[in-house]
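>>> okay, predicted coordinates and the sequence, questions at the end:
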Amino acid sequence: MSRAPRSSSPADRREVTPRAATRTLSEDPLGGTVRRTVLPSGLRVLTEAIPTTRSVSFGVWVAVGSRDETGTQSGAAHFLEHLLFKGTHKRTALDISAQIEAVGGETNAFTTKEYTCYYARVLDEDLPLAIDVMCDLVADSVLAAADVETERGVILEEIAMHDDEPGDEVHDLFVRAVYGDHPLGRLISGTEETVTPMTRRQIHHFYRRRYTPPQIVVAAAGNLDHAAVLRLVRQALRGTPLDTERAAPAPPRPRTPGVRTRPAATVVEPKETEQAHVILGCPGIDRLDERRFALGVLNNVLGGGMSSRLFQEIRERRGLAYSVYSYASQYADSGLFAVYAGCAPGKLDEVLTLTRAELGRVAADGLTEAEVARGKGMSKGSFVLGLEDTGSRMSRLAKGELLYGTLMPVDELLARVDAVTVDEVNALAAELLARPMSLAVVGPFGADDFTG
């Protein structure tokens, strides 16, 4: 005998909105209150309330970059970044730009090897507009076939322009020398050979497969209220492809072994340039390596400023180059350390000789206590001064969540830098700077000019 269904009360029939989990991460004396909410879909919202400002920076960050592409997809993440500004089901491309510019705001985006960011900066009173526009373009872009063809031409021009900048090209040449065919070695923009045949279907598939709530972090910093931001984000995403079923947030990109680097090599791109551009470097450490704070100190002293060893020796004392510096790039499971210099072609041999000698000296003899103290001061000062605007604070929230899965308080980070010892820096220098170095050169040379 079947039983008649029980009639439901009005309370039973009410739509139940899934609860979001919110917690306060910090109340920083150097900033404001930081809060984090995980929506049922897995999308995360982080805010830093800074009541003393009159602006807000708002960003939508996606844990997808060029290293997530296959060989034939090379350039898809960057192509998609362009296309999302071309129109949604609610707004044309002109609407997107005009609505933000009408209130004096600005929008932009960028693609890296491991994530993509779309952001806006507006007056605090215009934050609801910025949230609606930026969430709309990330969640519900049309990707019209005509826009794909238009932006293809724009991107090909961008690639050509990049090829005309030898100071940029040498960095790409160096990365390929180290990583080869690994996704980390590919150009973020893709190449003419990969971008030209890329179809709207391929890009749309990449979009819908990769841009999912668990992979997305929304971050905002400035004069704001967390609850209001949360309400506006949920409202902006309601009914879009990002309004999905329950899911857990994606963890940070795994620190997996197996990123193979190529043996040290010399690669030359012959070009009739007025200046030679050169990078000498090697594989470094990944971003979770506990030695990253020591690396920051080492980099500062070696080539991180006007007081650095390389700048003083090559530019100040000898006048051989206008630009010379060292840098470190860090990824989830790999990294790079390198020195760049731009000089007259006839001075390149001497610049390389001096650079190798300085690297050898630091590897063998290390840095002094005074140098390490200066390097630590540079690290702390640059970090704190970099937090003076809402854009950098917004970026800090998103990168902490996406890349590390946590937000290190400012005081803790400064303490970690303070805790770096001379022995730690010198042990890292002895290991890192003694590694075989790859050399990348763009200028009026041939490969035979750097043998022996």
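Great, that's in hand. Just so it is clear, the structure is predicted and the values come from calculations on it, not from any experiment. Residues are numbered from 1 along each chain as shown.

>>> make it CA atoms for all contacts and neighbour counts henceforth
Will do.

>>> strands along the protein, start to end?
21-27, 33-38, 44-49, 55-62, 106-111, 116-123, 216-222, 266-270, 276-283, 321-330, 335-343, 438-443 (DSSP state E).

>>> so what's Gln269 closest to, chain neighbours aside?
Slight slip there: residue 269 is Glu, not Gln. Distances taken as C-alpha to C-alpha, 6 or more residues apart in numbering place Val442 nearest to Glu269, at 4.8 Å, with adjacent residues excluded.

>>> got the contact list for Ser55?
Applying C-alpha atoms under 8 Å, 6 or more residues apart in numbering to Ser55 gives the contacts 121-124, 222-223, 390.

>>> next one for the comparison:
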Amino acid sequence: ETNAGKQSDFVKAITSTPLPDIAPVWVDYNKDIQKAKTGIADVMYVPNKDNSIFRLNYYFEQGNFNNRMLPIALQYLQFLGTDKLSSEEITKQFYNLAASFSANAGNEETTVTISGLQENFSKAVTLFEDLLRNCKPDAAALEALKDRMLKSRANNKTNKGAIAAAIQNYAIYGQNNPYNYVLTNEEIKSLKAEDLVALLHSLPNYKHEVLYYGPAPLAKMSADITKLHTLPNTWKETPKAIQFKPVKQGASQVLFNDYDAVQSEIYWVRDLGQYDAKNTAKIGIYNSYFGGGMGSVVFQTIRESKALAYSTYAFVQTPSKKEDDYTFVGYVGSQADKMNEAISSMNELLKDLPKTEQNFVNAIKSQKKDIETQRITKDGIIFNYLNARKKGLSEDMR
């Protein structure tokens, strides 16, 4: 039995020491983000008042769910050259400019980033724009990329983290789920360099927003990007995204993956219904109290008191979009001979939530302190706004 709720004289002395009040700093999207237009694209701007570094992002509300070739094409881009410059020469030029670029596609959004010194803004953006719009197929680079992808997939079959992610997706969405919505091995092998390059060339014609964090004034930045980033008169139609909805869980179900392993990995997964912003504070406190840290009920009971697991947690996962559902995820990683007892212990906590007043008070204090000390700065302000927008919010979601 743990001594939850009890404190030594030393701890009491520490906790009784008054701390200076720290006022929370809320993001005001209307004041902290300036907006403009470049052609038909919206621009979001946050000034960098600290140094001469800029970060320019092209933000697309499309990703793997719209086109499964898009993530592969963006990986392929870094290995390509143009008629004038090889891939190696482009890399050297970015290095000489003290600049870099990255391009990543998630399931539902894609971000292309160019960063570097503001004095080289025009040269860096011009270099990237030329690469994106004029890159040429490279069969050898594509074959090497395919080999790495297929090898990574083979390795994932023995990676417990990848296996866990796969079975959780299966539990939430069923057989057709986000985890396995990818090209098959045969489809990867049959990919053509010309198709991937054509997709890259067309990317600027799809609707996107321009996000800028840097020292240049908004008016100058907007004028510069209008010259450097050519846009069409109208956007190309975005491919329709596939939709995944959680399966309705009418009864408990056990999904079993039989892998040769020393330890047992057990997960609890449950759909909790559609997102509601009113639940934000309650979920934060619940996660902190029940299973979100070393002082939580789950950790203290299953690991510290009963020594049944090397790792354990439980939390409610908040969706990224207002249309999506909350998901409860619990976890116990234990020795195989302790698995049954560990499962019973977690089930007991889920059925009858222990009440420890001091822990609950601490959970509330922890949430308040996190809000008071958290600072959202730089281009994090813009991405915080984008995350809130997906949830249908127009104010700081905290």
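The structure has been received and is ready for your questions. In this text, all values refer to a predicted model and were calculated from it rather than measured experimentally.

>>> checking the contacts of Ser55 of structure 1 against structure 2: which ones persist?
Retained contacts for these in structure 2, judged by both residues aligned by TM-score structural alignment, their matches' C-alpha atoms under 8 Å, are 121-124, 222-223.

>>> quick one: which of these is nearest to Thr261 of structure 1?
Arg121 (39.0 Å; C-alpha to C-alpha).

>>> state the distance from the closest one to Ser97 of structure 1.
Arg121 of structure 1 sits 12 Å away from Ser97 of structure 1, taking C-alpha to C-alpha, to the nearest Å as the criterion.

>>> what do the two both touch?
Thr107.

>>> and those two? Which one has more around it.
Higher neighbour count among Arg121 of structure 1 and Ser97: Arg121, with 24 against 18, using other C-alpha atoms under 10 Å.

>>> I'd say that one and Gly391 touch.
Yes. Counting by C-alpha atoms under 8 Å, Arg121 of structure 1 touches Gly391, with 7.5 Å between them.

>>> identify the contacts common to the two.
56-58.

>>> sorry, back to before: can I get the strands of structure 1 in JSON lines with distance to Asp411 of structure 1?
What follows is the strands of structure 1, written out as JSON lines (distance: least, C-alpha to C-alpha, whole Å):
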{"stretch": "strand 21-27", "distance to Asp411 of structure 1": "11"}
{"stretch": "strand 33-38", "distance to Asp411 of structure 1": "14"}
{"stretch": "strand 44-49", "distance to Asp411 of structure 1": "16"}
{"stretch": "strand 55-62", "distance to Asp411 of structure 1": "23"}
{"stretch": "strand 106-111", "distance to Asp411 of structure 1": "29"}
{"stretch": "strand 116-123", "distance to Asp411 of structure 1": "27"}
{"stretch": "strand 216-222", "distance to Asp411 of structure 1": "19"}
{"stretch": "strand 266-270", "distance to Asp411 of structure 1": "43"}
{"stretch": "strand 276-283", "distance to Asp411 of structure 1": "30"}
{"stretch": "strand 321-330", "distance to Asp411 of structure 1": "22"}
{"stretch": "strand 335-343", "distance to Asp411 of structure 1": "26"}
{"stretch": "strand 438-443", "distance to Asp411 of structure 1": "37"}
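
>>> now, of these, which is deepest in the fold?
strand 216-222 (a mean of 29; mean count of other C-alpha atoms under 10 Å).

>>> run the angle between that one and strand 44-49 for me.
10 degrees (axes from the mean of the first three to the mean of the last three C-alpha atoms, to 10 degrees).
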